[in-house]
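J.: Let me see the structure of the following:
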Amino acid sequence: MATSPSSIRDGIIRDDGGSGNLVSEDLSFEMGFFGFDNSSRYVGIWYHKVPTPTYLWVANRDEPIKGRGGSIRIKSDGNLVVLDGENNEVWSSKLNLSNPVNNSQAVLHDNGNLVLSNNDKDVWQSFDHPTDTYVPGMELPASAGMSMKPSFRSWKSPTDPSTGNYTMGVATEGSTQQILILEGEERRWRSGYWDRRVFTGVSNMTGSSLFGFELNTKDNGEKYFIYNWNSDQKVRFQISWDGFERLLLWNEDEKSWSQTQYEPYEKCEEYNYCGSFAVCDMAKSPICSCMEKFKPRNWDEWNRQNWSGGCERITPLKAESERGINNGSGTAVNVGSEDGFLKQNSMKLPDFAQLVDVDDEDCESKCLQNSSCTAYSYTLGIGCMVWYGELVDVRYSEDLGTVLNIRLADSDLGHGDKRTKIWIILAVVVGLICIGIVVWLGKLPGGEPIAVKRLSRKSSQGLEEFKNEMMLIAKLQHRNLVRLLGCSVQGEEKILVYEYLPNKSLDCFLFDPKKRVQLDWTRRFEIIEGIARGLLYLHRDSRLRIIHRDLKVSNILLDESMNPKISDFGLARIFGGNQNEANTDRVVGTYGYMAPEYAMEGLFSVKSDVYSFGVLLLEIVSGRRNTSFRNTEESSLIEYAWRLWSEQRAMELVDPSIRDSIPESEASRCILIGMLCVQDSAYRRPNMSSVVLMLESEATSLPLPKQPLLTSMRIYEDGDQSHSEGLDVSNDLTVTMVTGR
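T.: Predicted coordinates for the structure are as follows:
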């Protein structure tokens, strides 16, 4: 066989071994004839160095050549064509070129793309006409509208590349994108919605699995996904002949493809497997269950594990009840009571969402205003999504981070039951106090370990702050917030009962020379992310907009798995729906964590917490307290970090115990995020939703910060000494307080 060419201009590739196949310049890909028997021959592209041929593209998939003798050439009209042994055309690029003669050339590029050019202008490429495989560099169109323009079609069988039964592509519904797999016209699988980082319904699409998906827009407004791959390892996505999408990586040592994503074996991956208003959960048996306060439509079929009929409401919504009265069909018990929402975490959001242009605080009310709205979700990177009618294709997985709020009748929300549980908890706590076992210890009568916070009588946190903390925490539920079990006020004794967190607070590890080695970079970054998510919940995702006002390292508690939980809400403030900023004459907080506008003017907002988070982030990266720089050239960790970052010496800030294990790009990025958070101007600081995006997506570009010239430390150091000394008096059970001058 002759030397393999890298392009076709005047040459011809024949299926007789006479002139060799087309090979890319770096020897990664090969183009030529192939077949699985002697009767049907195809033209395709495959990996050149992979022992078992893996075909990425097929030209004449539905027009196989019978027997050998076919050829690939450029015709006089400039088109690339495939001819059979009798010179009959079985496939063509089908272009109408104005000046084709002797000016066309086909080149197989190093990414596997076959490009036809005419007069040095690219006029056709195989990436625009894919078969069943997606490789890095290929543009994946995001079709507009509820229908999906198929981008990939499966083979009919492992040895038959003709068009199969399954298609795959991206559908844009409203302003949200998701990958769909169709069997004929019916949906078979979907990825969940794109949130600018991941497809939210793919439970393992996080961390290293994210790699490099990006959604881009062309000059004409068309959107498309592209996958940037920064490794020499071969990677491909495929819609296989049996209808499943797979991500495959080439293992050079084992000389085989390893499948790392989109396993086809879970029933919950099948579209709407459990029917409407039902949840699929592979961890349960049976795997299908009705949503809370819903029941099977057909009990007989449900008991036979035929779940396709789905579920229906037990109690009608207010509007449904009123319609029943008007029709003379009877009276429902919840008439006159407003509907509410049941919050469900870790859900694959239902199909057919509609995007509403409102902020997170108005998303719930927007759904309530429409009697047909059955659920809503405000998701970072997407916005306010609402659903009308039945909720379909919902599954539960602990790995999913999205929250679904399901509309229920008021009587189904169990408000009375919640009040009863609170009184039971209070009764248990009071009982504990009466029998004298409250002080440090231990366990509730049922055996549940607890942590008891008993305020010192000398504590500056009074009854008002204590009640504030109690009421706030009782209403908050998030994996990165400490959970309140009960409380008691008896005379001067004030006690809170929390879930027990065995690893105590973050400062016990971070600033301990021996324990800090347990906090490697991966653990520290997870703690930073967890704190950011908890703070985002307080600022945006909870029903209340809450400003913590005392975020500091000692108020970050760690559970048995070292997951962070924000604690101590004694100084927190609730903001109203349209309130963004407030003023106080009583400045409270902790030395070194207060934003300048709060320390000087008493102005606080969500950006005050962002400032405290920035300080906390820099402390976690450096392993040093912000207040440890009093007798040095810099007055604070913030000044020290700015100097090193601006001099491109950011790695010197990193804790020496982890410096050798942290990639410099990650360290610099985290320090830059910290510097953005501690800028003097509250306006310039990012909000926590932006911070979470910056932390979790390397594709997000970061602005440059302004040099911080003011810190709360310098403000107080410029004041009288006795006043600043008073700021330092604190313990684990009291809140440090500052009185404005």
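
J.: C-alpha only now, for contacts and for neighbours.
T.: Fine.

J.: what's next to stretch 138-155, contact-wise?
T.: 127-133, 161-174, 177, 180, 222-227, 239-243 (CA atoms under 8 Å, 6 or more residues apart in numbering).

J.: same thing but 7 Å
T.: Outside stretch 138-155, the residues that touch it by CA atoms under 7 Å, 6 or more residues apart in numbering are 127, 130-133, 161-173, 177, 223-226, 239-241.

J.: Next, the buried residues of it.
T.: Within stretch 138-155, the residues that count as buried by 16 or more other CA atoms under 10 Å are 138-144, 148-155.

J.: Just give me the closest of the residues you listed to Gly726.
T.: Ala142 (59.7 Å; CA to CA).

J.: May I ask which helix or strand encompasses that closest one?
T.: Element membership of Ala142, judged by DSSP states H and E, is strand 140-144.

J.: Quick one: name whatever helix or strand follows that strand.
T.: According to DSSP H and E, the helix or strand after strand 140-144 is strand 152-157.

J.: Okay, angle between that next one and strand 140-144 too, please.
T.: Put simply, strand 152-157 runs at 110 degrees to strand 140-144, going by axes from the mean of the first three to the mean of the last three CA atoms, to 10 degrees.

J.: which helices and strands sit right next to the next helix or strand after strand 152-157?
T.: Sequence-wise, the next helix or strand downstream of strand 152-157 (DSSP H and E) is strand 160-173. When contacts are defined as 3 or more CA pairs under 7 Å, 6 or more residues apart in numbering; DSSP states H and E, strand 160-173 sits against strand 140-144, strand 152-157, strand 176-183.

J.: As CSV, the ones you listed with distance to Asn326 would be great.
T.: Converted to CSV, these look like this (distance: least, CA to CA, whole Å):
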stretch, distance to Asn326
strand 140-144, 41
strand 152-157, 51
strand 176-183, 38
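
J.: and Asn216, which of the ones you listed is closest to it?
T.: Closest among the helices and strands packed on strand 160-173, once you apply CA to CA, is strand 140-144, at 9.6 Å.

J.: next one: the closest one to chain centre, how far?
T.: In this view, strand 140-144 has its centroid 21 Å away from the chain centroid, taken as CA atoms, centre = their mean, to the nearest Å.

J.: cool, stretch 216-226 as well?
T.: With CA atoms, centre = their mean, you get 22 Å for stretch 216-226.

J.: Stretch 206-217 now?
T.: Stretch 206-217 sits 11 Å away from the centroid of its parent chain (CA atoms, centre = their mean).

J.: Second chain to compare with the first, below:
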Amino acid sequence: MDSFSATLFAFNLALLLFRSAAISDSLTAQNPYLTDGLSLVSSNGNFELGFFSPGLPTNRYLGIWYKNRRGPTSVWVANRKTPISGSSGVLVMNITTGNLTLFSHNSTVVVWSARLMRKVPNGVLQLLDTGNLVLRDREDENPQNYSWQSFDYPSDTLLPGMKLGWDLRYNIERRLEAWNNLNDPSPGDFSWRMELHEYPETVMWKGSRKYVRHGPWNGVRLSSRPLAAAPILNFNFVSNENEVYYQISLVNKSHSVMLVMNQSSYTRILYLWSAAERRWRVYTSLPRDYCDNYALCGPYGYCDIRVTPSCKCLEGFKPRSPDSWKTGEFADGCERNKLMNCGDEVGFAHLNQMKLPDTTHTWVNKSMNLEECKQKCLRDCSCMAYANTNISGSGSGSGSGCALWFGDLIDLKLIPDAGQDLYVRMLASEIVMHGEAHKTGRLNSKVKTALFAISGLGSAILFFIIGVYIFKRRSTFEDDHEKIEAHDLELPLFDLSLINSATDNFSLNNKLGEGGFGTVYKGKLTNGQDVAVKRLSQSSGQGTNEFKNEVILIAKLQHRNLVKLLGCCIEGDEKMLVYEYMPNKSLDFFIFDKTQRQLLSWSKRYRIICGVARGLMYLHQDSRLRIIHRDLKASNVLLDMDMNPKISDFGLAKTCGGDQTGGRTLRVMGTYGYMAPEYAFDGQFSVKSDAFSYGILLLEIISGKRSRTFCHLNDQNLIAYAWRLWKEGNIEELLDDAIRETCSLSEVLRCINISLLCVQQHPNDRPTMSSVVMMLGCEIPLSQPKQPGFFIENEAIEMKRCSSKDKSTSTNELTITLPDPR
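T.: Modelled structure (predicted):
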């Protein structure tokens, strides 16, 4: 009898006994099998190992999850790429060698097997309290001398104690790869791994493209990490001849946390378990802001999220493509003001509070001090910058170790009150007042020129020149009714002649749409970039205040799911906004058209659903200002070339300070069909009224039906229709025919459940957008929705609605239903 047949024979002999065995935390020589329906539970009761089905019930996976926890609980999956069909899976520990094999007991096909470092004849497979599944020799005096451990082969989740990086002795790479989707744990294209440069660092990747770079370890933290007031995690980094890895641990051991890679949102989310609420809460996520996008500002450019535009050139450098920078395209980066040759007199500009550049091309010596590092860089003409590798001990120049950068400096970011000192090679003549200009990041170049030119004159002349300059600048922002100050706008200004030329004098052929506040035209700038120009109607109710509101708000917002404002034009009576052009128009163009809706598959709709949720979460929670949009609807969701959604039109948006989440207004403005009841009737707006609008948008995306003009038997609106189908258990009838046959039914039903939670009558019952993002991205058991808020319009509007088809009127108050700007 061969070894495999002997294993099966032993398995069949012991199977009945094992089926009745009590659940424990281990497999041993006496009980070496784990079948579907049984599980191992860690001694503290936190983790469980067993078989589960995230999607189709016929697809089974062996995995580890948090036990008795609502939310994203799966932390490890063995057979990610090869699901087991049905409940015939069995995990077998070979009692002779310790080999771990997962297969179906009805076949000889191996589904998964462990890579052992050595044989374990007297093995025990144990699920530890950390969530680590380990195989060890029972008689080994060192209980941590594992032959194999699940922590060496992570899936999409990093737990405290796990290592992200490399075991160089056994050539094991510990990397995280997101699930392909909620129902499929196979690896997607979103990963996080350790890059083994001379100066190692961790990087998140989208496929083959760097997405977010964390910066190298500097002895205290990753150079990209801001300082936290009350951190819940400790961070550790180890780099030696045996291992290179990054690791987290808990400050408070009673906490439960996990870092999860989310494919649908392309974010890395840190979840913290709230014992009081009995649920996982999103603690932080990455990217944190617009500036986290890799190489956003190109070579020798740095990103400062506090200002607009966020990309700046280092002192002594200028934009390589000035026209592109004027329109918000920064990827070409910067070049030196003056060419630097090898024999030139050079020095180093001192930058502080910086995320260190990409370390792909670096040289490191851990024993050098900072002065030795400087001299080493000076002697090599190809050395572009240097820095300490260890800043522990604090204080400028008190660190140790030396890192040199060769080639272009890429992916620089200003991190206020954190970051690190970086010394950049420059011509000696260019190193003037660099430190102060870098700290502020906002000193206008013309003002700086004036300051340098008159540095020897008296203060009276200085203030006179600055005053004249400011007066001239302000005069260009003046209209007939109210002054708009340049420092309010913080945006590039376009000449009216340039806009006229770009839009062919606002030709009807270039008209994209018309709304309550003006008309939108397509334009082409002199550099060939397509733009959308929103021209404010002079008779519009959106006066200077609303215009300023939209400009100031959106200029401060930087998120991939928000439309990008490139600049504005203010001359005489003309007030215009210049946006990035969205070639695929808006969401309503697709979902409400019988032909176009066929082009919007369920996977594209789901990506749009997730993107809009992330954009709203940023507005409500992660932006510098807490912003309530107040007019979220399908026509205000624009689609880029890849059908990625971008929320637009911030003319009605409101800001909240401090911990506020809403407010009240006597001037109710928005769109019937999307308004939350408390806002429509009482003027109460909040993050929860935006969540209500989002719920309506979900129903429209899923059904392909307009909320406002919907009529069906006795159902007065789309919410009522969806609610009736939900109560009847016939919710599949809501689906758009264009996706009915090809959609993931579990995802669709989950989205409908979320939408009904968002449109509940009472705001306190509705989820926040951060909770919505978590519900969309993770397997959280969803609660049952309560009675929706049925907003019934006045009788005149109600009588017209069914006959109005897809047309709607615009006014400036109470209802602003648009064929809207694209």
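
J.: TM value for the aligned chains?
T.: After superposition, the two chains reach a TM-score (TM-score structural alignment, normalised by the length of structure 1) of 0.56; 516 aligned residues with a CA RMSD of 6.0 Å.

J.: Which member of the buried residues of stretch 138-155 of structure 1 is positioned nearest Lys318 of structure 1?
T.: Taking CA to CA as the measure, Lys318 of structure 1 lies nearest Ala144 of the buried residues of stretch 138-155 of structure 1, at 35.3 Å.

J.: aligned partner of Ile658 of structure 1 in structure 2?
T.: Alignment note (TM-score structural alignment): Ile658 of structure 1 maps to Ile739 of structure 2.

J.: What strand or helix carries its match?
T.: Using DSSP H and E, Ile739 of structure 2 falls in helix 737-740.

J.: swap in Lys453 of structure 1?
T.: Using DSSP H and E, Lys453 of structure 1 falls in strand 450-454.

J.: what's that strand aligned against in structure 2?
T.: Here strand 450-454 of structure 1 aligns to structure 2 at residues 531-535, judged by TM-score structural alignment.

J.: Please work out which residues outside that stretch touch it.
T.: 518-524, 575-581.

J.: one more time with 8 Å
T.: With CA under 8 Å, 6+ apart, stretch 531-535 of structure 2 has contacts from 499, 518-525, 574-582, 821-822.

J.: Could you pull up the residues touching Glu633 of structure 1?
T.: Glu633 of structure 1 touches nothing, counting by CA under 8 Å, 6+ apart.

J.: That one corresponds to which position in structure 2?
T.: Mapped onto structure 2 by TM-score structural alignment, Glu633 of structure 1 lines up with Asn714.

J.: Could you check how far that match is from Tyr721 of structure 2?
T.: The spacing between Asn714 of structure 2 and Tyr721 of structure 2, counted by CA to CA, to the nearest Å, is 9 Å.

J.: any chance you could map the strands in the stretch 351-500 of structure 2?
T.: 362-365, 383-387, 402-406, 412-414, 420-427 (DSSP state E, counting those that start in this stretch).

J.: Leu617 of structure 1 against Glu529, yeah?
T.: No: using CA atoms under 8 Å, Leu617 of structure 1 makes no contact with Glu529, being 9.7 Å away.

J.: Show me what secondary structure element comes after the strand holding Lys453 of structure 1.
T.: Past strand 450-454 of structure 1, the next helix or strand by DSSP H and E is helix 463-475.

J.: Now do the helix or strand just after that following helix against strand 450-454: the angle between them, please.
T.: As assigned by DSSP H and E, the chain's next helix or strand after helix 463-475 of structure 1 is strand 484-490. Angle of strand 484-490 of structure 1 versus strand 450-454, following the same axes, to 10 degrees, is 30 degrees.

J.: Check the mean deviation of strand 484-490 of structure 1 from structure 2.
T.: Taking mean CA distance after the TM-score superposition for structure 1, the mean distance separating strand 484-490 of structure 1 from the aligned residues in structure 2 is 2.6 Å.

J.: Could you tell me where whichever helix or strand comes after that strand falls in structure 2?
T.: Counting by DSSP H and E, the next helix or strand C-terminal to strand 484-490 of structure 1 is strand 493-499. On structure 2, the counterpart of strand 493-499 of structure 1 by TM-score structural alignment is residues 574-580.

J.: Helix, strand or coil: sort out the nearest residue to Asn480 of structure 1 once chain neighbours are set aside for me.
T.: Spatial nearest neighbour of Asn480 of structure 1, chain neighbours left out: Lys565 (4.2 Å); criterion: CA to CA, 6 or more residues apart in numbering. Per DSSP: H, G, I helix; E, B strand; the rest coil, the local secondary structure of Lys565 of structure 1 is strand.

J.: In contact with Lys565 of structure 1: list those residues for me.
T.: By CA under 8 Å, 6+ apart, the neighbours of Lys565 of structure 1 are Arg479, Asn480, Leu481, Val482, Gly530, Ile531, Gly534, Ile556, Leu557, Leu558, Asp559.

J.: Adding distance to Arg454 of structure 1 and neighbour count, write the residues you listed out as a markdown table.
T.: Output for those, formatted as a markdown table (distance: CA to CA, whole Å; neighbours: other CA atoms under 10 Å):
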| residue | distance to Arg454 of structure 1 | neighbour count |
| --- | --- | --- |
| Arg479 | 24 | 15 |
| Asn480 | 22 | 24 |
| Leu481 | 19 | 23 |
| Val482 | 16 | 26 |
| Gly530 | 27 | 20 |
| Ile531 | 25 | 24 |
| Gly534 | 24 | 22 |
| Ile556 | 18 | 23 |
| Leu557 | 17 | 25 |
| Leu558 | 19 | 23 |
| Asp559 | 20 | 17 |
